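Participant: Sequence below, structure please.
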Amino acid sequence: MNKIKIMTVILVIVTSLVGCSMEEQSGEVLENKPSAITSKTINLTMMKPETINPITNKNKSIGYIMNLIYDSLFTIDENYDTVPQLVEEYKIENDGMVINIKLKDIKWHDGTILTSSDVKFTVDLIKQHIDSPYNALVENISSISIINNKEFSINFKDKYAFSIDTLIFPIVSEKQLENNNDINNYKNNLVGNGAYKIKSYEERKSLSLIINDSYYNQLPSNAKNIEVEIVPDEEAQVSMVISLDSDIAKISLDDLSQFYEKEFKTTTYESRDYECLLFNYENEVFKDLNFRKAIVSSINKKKILEEGYINNATLVDFPLNSKSKYYDKDIKSLEYSKENAKKYLSQVTFETNKNITNVNENPKDTDKDAVEDVNKSNLKTNNETATKDDKEKDIKEQISKLNLKIIVNKDNSERKKSAYIISEDLKDIGIKNTIEELSSEDMSKALNEKNYDLALVGWELSLAPDATNILESIGYEDERLTNYINSLQNATTESQISDIYKSIQKYVNENALFMSLVIRDDYIVNNRRIEGKISPNSFDIYEGITNLDIAK
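Facilitator: Presented below is the predicted three-dimensional model:
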């Protein structure tokens, strides 16, 4: 099985399924502040569900609520590290092909014991439903061997360094679902194992959650219950918070201006939306290390952050979340310096027996004089009559004839602004360029057909700290990079992964293989009757909700 494919699909799937929820609305109104909220619980919203079975649900807002009701073997913390949840102990054996797991003492909400059989049943159920958003997470699982009620082994088809990071699917009850033909009927999905129990569910209207007093982990004594109102869409979720009929919601950057600091608190967290600048390696100019270094050194990333993304992002030098234990903050990309950029440009040594006009240009459409100049320099080199000064002059002339095509999605305002900053920076060191603003469809076509020189693009990072998909997609062919990627895939310990990542990050940045820019921000907003710290991430936007209280 293609190991990279596993995590590529995971990147897409877990986006549609993950989340968390909160308690009912509560409380008294803040002094001198009108409010429609008078309940003693925390109020949340979700969209109308087709099912509340967490295995077959595909809606994000419902997934966030289901994460309150169902726990997983492992979960993702606020630093995007995978940590045990239902797991008491685990050990990776057989060179990464087996994980032995011991469960904590856990009860289902109906008082029965959660066992190894429930885990096996869940994996088999996901495998049976290929449209489950968790299906790709279990593709590499060959079997589960039950040792006893609390201990079992997960056997994998292929070695994969991030196998633990795939075990983040919710565990469901075999007793509740095994003999039911309709696993999506809400009546068969009222028993979970998480911090919140379903008190009542009224289809198309509301879901009431109460604290699980038999939860295996200690919860704060002041943890509040939750009321979830069912709404038609995301716009309604935002409107409900503005009108103070809901306490908390995930909002977009476009919605941010509607929430005033005096009335609302905004929690900013690092998303998985990674932005970078790609080089087209089918253009000979990018095969020259000094030319790539000149480009990277010429670009002012700080200005891109401030003016392109209006500081709503985090600068990064590698495609991993900056809080990840594998992201090395000490390994930096080339510093921004126009002086250094020009120095690198003066050291470029293109093979002058090759025509380095833009790969996306039709020679018939290029400046005839430019083509003639290049052909003359090629002839001169082939005849071995060119002096060193002649070659340097030829290279300088060739660079002056370049007109790099920069492509960007015209519907992404932040990337567009950033593209124009990059364009001006390149012109400052003598590299002419032209920006082409493309539709999403044309952008994809240009990328696939390699019809660009520089491309400003975005990736959604996998929840697993696996950057190999991006590294294999940049178009750079290099035996050393390939060996690094293979070593990373076959690593079996955190220390091995960490050491390999350090080598990769250093190699990528020193050789300017591509240019990492930022990871964009996401936002949670709550009204100020809610007190306490919430620690959201893209997997669980309500992480830490049990720590929240209601202002007296």
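
Participant: Could you use CA atoms for every contact and neighbour count after this?
Facilitator: Noted.

Participant: Skipping adjacent residues, who's closest to residue 148 in space?
Facilitator: Excluding the flanking residues, the one nearest residue 148 by CA to CA, 6 or more residues apart in numbering is residue 116, at 7.0 Å.

Participant: Surely the one you found is in contact with residue 146?
Facilitator: Yes. Residue 116 is in contact with residue 146 according to CA atoms under 8 Å; the separation is 6.3 Å.

Participant: Please generate a structure for the following sequence too, so the two can be compared:
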Amino acid sequence: MIKENKGSKFRKAFDFAHEHIIIIIIVVVVLAGMLSTVYIVKGDASPKKETKETTTYEEIDTVFLAMDQVSGLDPLGSKDRDVYYISQLIYSSLFRLDKNLALKKDLVDSYTVNSLAGSVSIKLRNVNFSDGSTLTAEDVRFTISQIQRIGSASPYYHDVSKIQSVYTSGTRSLTINFEKPSDAALDNLVFPIVDSSSYDSDSDRNIGSGPYCYVSYDKLKYLKLKPNKNYNGQRAENKLELRIVPDKSKTTGLMTTDAVTAYVNTNFDADVDAEDKKLKTSRISSSEAEYLAFNFKKKATAKLEVRKAVAKAIDIQAVIDDNYGGSAIASDSIYFPGFLGTENKGDPYELDQGGAVKLLKKAGYEDKNEDGYVEDEKGKPLSMKILVNSNDSRRTDTAQSIADALKQIGIKAAVEKLSWDAYCAAIRSGDFDIYLGGYKFDKKYDLRKLFSRSNPLGYRNTQVINWTNQLETCISNKKQKGVYGQLKQHLIQELPYYCLCYKAYTVVSVARFEAEILPTFFDQYRGCGNWKWEKTVTIDLETEKKSKDDE
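Facilitator: Modelled structure (predicted):
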């Protein structure tokens, strides 16, 4: 038998492969897929290695806060907002304000007032500064004189400038005399007390007697504080690190990595942004009120029934939801919601269009010709001009919503949008029926200008003036609350101003966060010494296992 040589065999194989190339390729691909599947199922091959992770939480005793870069840390002379808040952590004051703006004793042990003379006699508590030295009446006298020396550059000068003299008697007693009895309010005595023997306006480490004291400071990076072991009050548990953030608008993003624990966001959409980032939020009231003011010099708005009809025509909750993004609080007064511990019952004039129409009829306005608008006894339609500043889109939208609401009860309402200067001029001249305004009140809530005889509304009420004056004198908390209670009810009845809402701020925090005491608009680090929070810790189980095996 003749054998084929190897070249012939290779040639035949090559010819066969060439003729059936497509079929061969398909078979190879299918086999490769089957083998791959088998290996993956058996665990012998993996297209991608997956890292096994678990998430745990670790309780942290340092609270991280965000602050702007500041010019210095002088508690008496700096007008930097963050220094103002930080000073409330490091320094005590004669009196403090609680969350309802009621006065509470801080350094004061006891006091007596002479309202006629405009003086306050004070006995101090036995308190030490953070270095262990004793805080004395001389330190209070020195602090007042230092603020007066600094002048208007001090954030506390407006209050302290009303003080005429301070006399000390021994280590812990002093008498403060005000220039006018009408200015002798105890809420003028809320300012940080410094050590007279060591205070230096250029120093970044002045000592105080508050719950915290300085540790270290890098003006470009951070400020570190620790609990003051000599503090004579509820001791802080946490250390604090205030991280200097070049752009505060980025703070919420920093919280997703636990770089910041909590902060107060004043933007309307703060809660939405926080929820998107799975952060925790709590709402607090600001001192920014939105309100309607009525012109008492105009025939219609001078009538109480008309003012009440306007109030009843407005759906306050709809205004809050539609025009202020839900970030506002209904208030029963133009004063701070719950001022001095009184109950805030919300809108005192709930939506009632039928009741509003009845009030208009009682005031002499009725739709006799059935054209949809009410007329007076001479057949003249009731029309109103709502004045608003054009540079605030939320406010102009609110004004239009109110105009639409008034049309529903038969009032021809038109919105007049003016530039800020023209708007202010129109208010001063009385060229309005109603104006929509906003006011950012100081924490003292001295509203005497709103009710004085020179107010632009033409509103005159001697009793209201007396009550507002009493609130700014040296009276006890109990008496002050009683006076305000009477004033509030009177303002609800007479309605010179109708509070639409108070804008709300948002306390944004990491997800695992607990706070018995939340910040306020005037004390944005309040309670931070005892906040509880947990940092998110992600553990790589594969790495951890290998590390243990290596041991």
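
Participant: Tell me how the two chains score on TM-score.
Facilitator: Put the two chains on top of each other and the TM-score (TM-score structural alignment, normalised by the length of structure 2) is 0.78; 470 aligned residues with a CA RMSD of 2.9 Å.

Participant: hmm, back to that, okay, and the common contacts of residue 116 and residue 146 of structure 1?
Facilitator: residue 152 (CA atoms under 8 Å, 6 or more residues apart in numbering).

Participant: Quick check: the residue lying closest to residue 201 of structure 2 once chain neighbours are set aside vs residue 207 of structure 2, distance?
Facilitator: The shortest distance from residue 201 of structure 2 to any non-neighbouring residue, by CA to CA, 6+ apart, is to residue 74 (5.4 Å). In this view, residue 74 of structure 2 and residue 207 of structure 2 are 11 Å apart by CA to CA, to the nearest Å.

Participant: got it, and residue 235 of structure 2?
Facilitator: Going from residue 235 of structure 2 to residue 207 of structure 2 by CA to CA gives 17 Å.

Participant: The two - which one has more neighbours?
Facilitator: Shown here are residue 235 of structure 2 and residue 207; by other CA atoms under 10 Å, residue 207 has more neighbours (21 against 16).

Participant: Just want to know which of residue 116 and residue 146 of structure 1 has more residues nearby.
Facilitator: residue 116 (22 against 18).

Participant: what do we get in structure 2 for the more buried one?
Facilitator: If you follow residue 116 of structure 1 across to structure 2 using TM-score structural alignment, you land on residue 137.

Participant: That match and residue 272 of structure 2, how far apart?
Facilitator: From residue 137 of structure 2 across to residue 272 of structure 2, the span is 49 Å (CA to CA).

Participant: The match of residue 116 of structure 1 touches residue 166, doesn't it?
Facilitator: No. Counting by CA under 8 Å, residue 137 of structure 2 sits too far from residue 166 to count as a contact (9.6 Å).

Participant: does residue 271 of structure 2 sit in a helix, a strand or a coil?
Facilitator: helix (DSSP: H, G, I helix; E, B strand; the rest coil).

Participant: Contact partners for it?
Facilitator: Going by CA under 8 Å, 6+ apart, the list of residues near residue 271 of structure 2 reads 281, 506, 508.

Participant: at 10 Å instead, please
Facilitator: 265, 277, 279-283, 326-327, 505-508 (CA atoms under 10 Å, 6 or more residues apart in numbering).

Participant: Could you do residue 231 of structure 1 as well?
Facilitator: Contacts were defined as CA under 10 Å, 6+ apart; by that measure residue 231 of structure 1 touches 45-49, 204-206, 237, 240.

Participant: what about structure 2, which of these hold up?
Facilitator: Retained contacts for the contacts of residue 231 of structure 1 in structure 2, judged by both residues aligned by TM-score structural alignment, their matches' CA atoms under 10 Å, are 45-48, 204-206, 237, 240.

Participant: Please enumerate the helices of the stretch 251-400 of structure 2.
Facilitator: 251-255, 270-276, 304-313, 316-323, 353-362, 393-408 (DSSP state H, counting those that start in this stretch).

Participant: mean shift of the longest one relative to structure 1?
Facilitator: Aligned to structure 1 and superposed, helix 393-408 of structure 2 gives a mean residue distance of 2.1 Å (mean CA distance after the TM-score superposition for structure 1).

Participant: again with the second one
Facilitator: In the superposition against structure 1, helix 270-276 of structure 2 averages 3.1 Å from its aligned positions (mean CA distance after the TM-score superposition for structure 1).

Participant: centre of the chain versus that helix, how much separation?
Facilitator: Relative to the mean C-alpha coordinate of its chain, helix 270-276 of structure 2 is positioned 15 Å out (CA atoms, centre = their mean, to the nearest Å).

Participant: So for that helix, what gets flagged as buried?
Facilitator: 270-271, 274 (16 or more other CA atoms under 10 Å).

Participant: Over to the shortest one?
Facilitator: Taking 16+ other CA under 10 Å as the neighbour-count basis, helix 251-255 of structure 2 is seen to contain the buried residues 251-252, 255.

Participant: list the contacts for whichever residue in structure 1 pairs up with residue 294 of structure 2?
Facilitator: Applying TM-score structural alignment, one finds that residue 294 of structure 2 aligns to residue 279 in structure 1. Taking CA under 10 Å, 6+ apart, we find residue 279 of structure 1 in contact with 285-287, 292, 295, 406, 450, 452-456, 474-476, 512-515.

Participant: any idea how far residue 518 of structure 1 is from residue 279 of structure 1?
Facilitator: From residue 279 of structure 1 across to residue 518 of structure 1, the span is 17 Å (CA to CA).

Participant: Check residue 376 of structure 1 too.
Facilitator: Residue 376 of structure 1 is 43 Å from residue 518 of structure 1, by CA to CA.

Participant: So between the two, which is more surrounded?
Facilitator: Neighbours were counted for residue 376 of structure 1 and for residue 518 using other CA under 10 Å; residue 518 has more, 27 against 14.

Participant: Tell me which residues touch residue 289 of structure 2, please.
Facilitator: With contact set as CA under 10 Å, 6+ apart, residue 289 of structure 2 has these partners: 328-331, 333-337, 437-441, 499-504.

Participant: So which of these are in strands?
Facilitator: 328-329, 437-440, 499-504 (DSSP state E).

Participant: Who wins on neighbours among those?
Facilitator: Going by other CA under 10 Å, residue 500 tops these with 30 neighbours.

Participant: any idea how far it lies from residue 404 of structure 2?
Facilitator: According to CA to CA, residue 500 of structure 2 and residue 404 of structure 2 sit 16 Å apart.

Participant: Over to residue 226 of structure 2?
Facilitator: 56 Å.
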